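Visitor: coordinates only, sequence not included:
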């Protein structure tokens, strides 16, 4: 492994930043403290411009090379935490109840700050680096909010790159491949309005719980019986709520969950069938069912040329033998996909120690990943802006 020596030299500073961000997590569109720390750090590094407030709490830094005008390379990190409690015993664990960096975005932010610090001291390139610190990646539409605020109109990029930590990979491994890499996603909420009654007199009811169970079972047939088997899809019901007492049959129930897909036509098919099945169940049980489905994530597709450039940069940092190029599409979703729809680029995964998965209350990010990720981000900018 060949971490950039200068970045390795301030590894302790990066670790301190990451631990501070981890101890003070903020969820989507609430990252005011995080954004202020990012903006102040970028100013202290001597960037040419620092802009705040994009997409609500997003930050953009501009760094111009000594070689003059040229191409513009974007580097992006997400800043938000998850709305969940942390169940670790770390000395720098979350001090904000119900807020936890359980996906490692504190590490991503720190890595991009490390790349900015290094590149600001080593401007022997031609062109401009655009550092994008994005809010609200966790299903709240932070990328779309920045795009709606004119991200690429105000700060044009020829290419853009991003990364994510991955405990499923070994420390020092990088996975990157072209084409469809992460699934598109929709979130849904379904409200059932029926008729309640005394639990001892169910014949007087239109039991919302029974209706919810029937609907849930029917929805689970969509992927197995409507979607072409060679086109992957997932429909997961993740919430079911109803009732408040032992002796009351409730008149309302709700279901919620997510759809994942790699083909837009599959996403549309699943959404259509959900509405049709809900309408059929409503007619069968003589009740009202309202279905709200929201498009949240675009399918993430890596540009072939940009991916090859990112692969080469990764090989220089971790070694060719540690770069995984075999396609490993994941049903997870990432709103960096929306930026890749506007600008060509690529997204990769960087391995680190640990066996606890992302979004788990016991997740711990390995600090050894910080100089690796920072070096990778810096190197791809240097390579793409070489004179």
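Guide: Perfect, I can see it now. Keep in mind the model is a prediction, meaning the values are calculated, not measured.

Visitor: contacts, neighbours, all on C-alpha from now
Guide: OK.

Visitor: my read: residue 317 touches residue 374, true?
Guide: No: shown here, residue 317 and residue 374 do not form a contact pair, counting by Cα atoms under 8 Å, at 10.2 Å.

Visitor: And the two? Which one has more around it.
Guide: residue 374 (28 against 22; other Cα atoms under 10 Å).

Visitor: adding another structure so you can compare the two:
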């Protein structure tokens, strides 16, 4: 049995280190503070007896658990990211441990009247009687993805401490900057040397994901003409009004708050401007590649149409692809999904196959030659003050890692 208190202690030791990434930075890692946890992980891997421990110039950490069986077994890997989302405060995280959760609302911060509502966040109710770790309402928790790191590290320690469990060679990897879409950019797949891997980066217990959004980022620049407002008639062109026209011309119900499952969307993530220039930042998402490409074309066509109305080159749209749906790369090797499903069932976890409404390092790694589906890490409400994780879910995720290692070894005996 995976020790519950060790899970808690390890998890808290990681989340109290600020590793927030920075999308404006051009370095890797994007923030110096990510090095603190990267070095800590490398040291811990060395201390627990892992081999081939390395940390490269960009803070990517890798290590090996050597095989303990004589027969040939494919090398498999487990991967998590150690950066934390820049979407909310990640400094001075003060976790709260709720033992024997009663199924009711949880007061995160009495002074600020911040409540984790069991009615609004109804997933909470399924964890009645369990131990839940929450924030204090002033920060995110960073269970995304320090829960995954905790599970991988604990599983490796468990396999080392229990050598009677058969397994082949296992590689582990920890990456920076996943939250800003760069987690796999400098990942050395050849050095990692695994035939396939799993990211421990999903949400609720049971999740097993091998399809995700196709993703792109769009920068929309709107140019106007600034003139003194007292003398502006027939001369001023306010870029902000043109930007509003652009925003309102996109399908209003195809936004994150109106879509689910495999439905795609346009998401206006940032807007800033003045009369002279307005800058809109969008993310474009769709599971279907054809629909994804059509969304990109729609934005370009809309810009052209508005430019023709104003008889000027007033809008430009720069679109950059970020990652693609990993399903195309996983379907030829579906046995790696079957192994994960069987491992979950062995751990008394019901597999929950669902598409990821987001991205993961695994998507990019799959296109880099390392098939890499995603397994639950256990957390909920990522990237905000309502984030929480049940400890029992982390225990089960750790057990699933151990079972995957064992079952892979047995299947190739």
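Guide: Done, it's in. Fair warning: this is a prediction, and the values are worked out from it, not measured in the lab.

Visitor: Stretch 98-115 of the first structure: which residues count as buried?
Guide: 99-115 (16 or more other Cα atoms under 10 Å).

Visitor: cool, and stretch 142-160 of the first structure?
Guide: Neighbour-count burial for stretch 142-160 of the first structure [16+ other Cα under 10 Å]: 142-147, 151-152, 155-157, 159-160.

Visitor: Look up how far residue 322 of the second structure lies from the residue nearest to the spatial centre of the second structure.
Guide: In the second structure, the C-alpha nearest the mean C-alpha coordinate belongs to residue 360, at 4.9 Å (Cα atoms, centre = their mean). Separation of residue 360 of the second structure from residue 322 of the second structure (Cα to Cα, to the nearest Å) stands at 11 Å.

Visitor: for residue 63 of the second structure, same thing?
Guide: From residue 63 of the second structure over to residue 322 of the second structure the distance is 28 Å, taken as Cα to Cα.

Visitor: Which of the two has more residues huddled nearby?
Guide: Shown here are residue 63 of the second structure and residue 322; by other Cα under 10 Å, residue 63 has more neighbours (22 against 15).

Visitor: for that one, what are its contacts?
Guide: If you count contacts by Cα atoms under 8 Å, 6 or more residues apart in numbering, residue 63 of the second structure has them with 45, 50-54, 171-173.

Visitor: try 7 Å
Guide: Each residue near residue 63 of the second structure by Cα atoms under 7 Å, 6 or more residues apart in numbering is listed here: 50-54, 171-173.

Visitor: What lines up with it in the first structure?
Guide: Taking TM-score structural alignment, residue 63 of the second structure has residue 61 as its aligned residue in the first structure.

Visitor: What residue, apart from its backbone neighbours, is nearest residue 102 of the first structure spatially?
Guide: Counting by Cα to Cα, 6 or more residues apart in numbering, the nearest residue to residue 102 of the first structure once its immediate chain neighbours are dropped is residue 359, at 4.9 Å.

Visitor: What count of nearby residues applies to the aligned residue in the second structure for that neighbour?
Guide: If you follow residue 359 of the first structure across to the second structure using TM-score structural alignment, you land on residue 383. Counted with other Cα under 10 Å, the neighbours of residue 383 of the second structure add up to 21.

Visitor: Surely residue 174 of the second structure is within a helix?
Guide: No: in this structure, residue 174 of the second structure is strand, not part of a helix, as judged by DSSP: H, G, I helix; E, B strand; the rest coil.

Visitor: measure whatever residue of the first structure lines up with it to residue 5 of the first structure for me?
Guide: Structural alignment (TM-score structural alignment) places residue 174 of the second structure against residue 133 in the first structure. Here residue 133 of the first structure is placed at a distance of 24 Å from residue 5 of the first structure (Cα to Cα).
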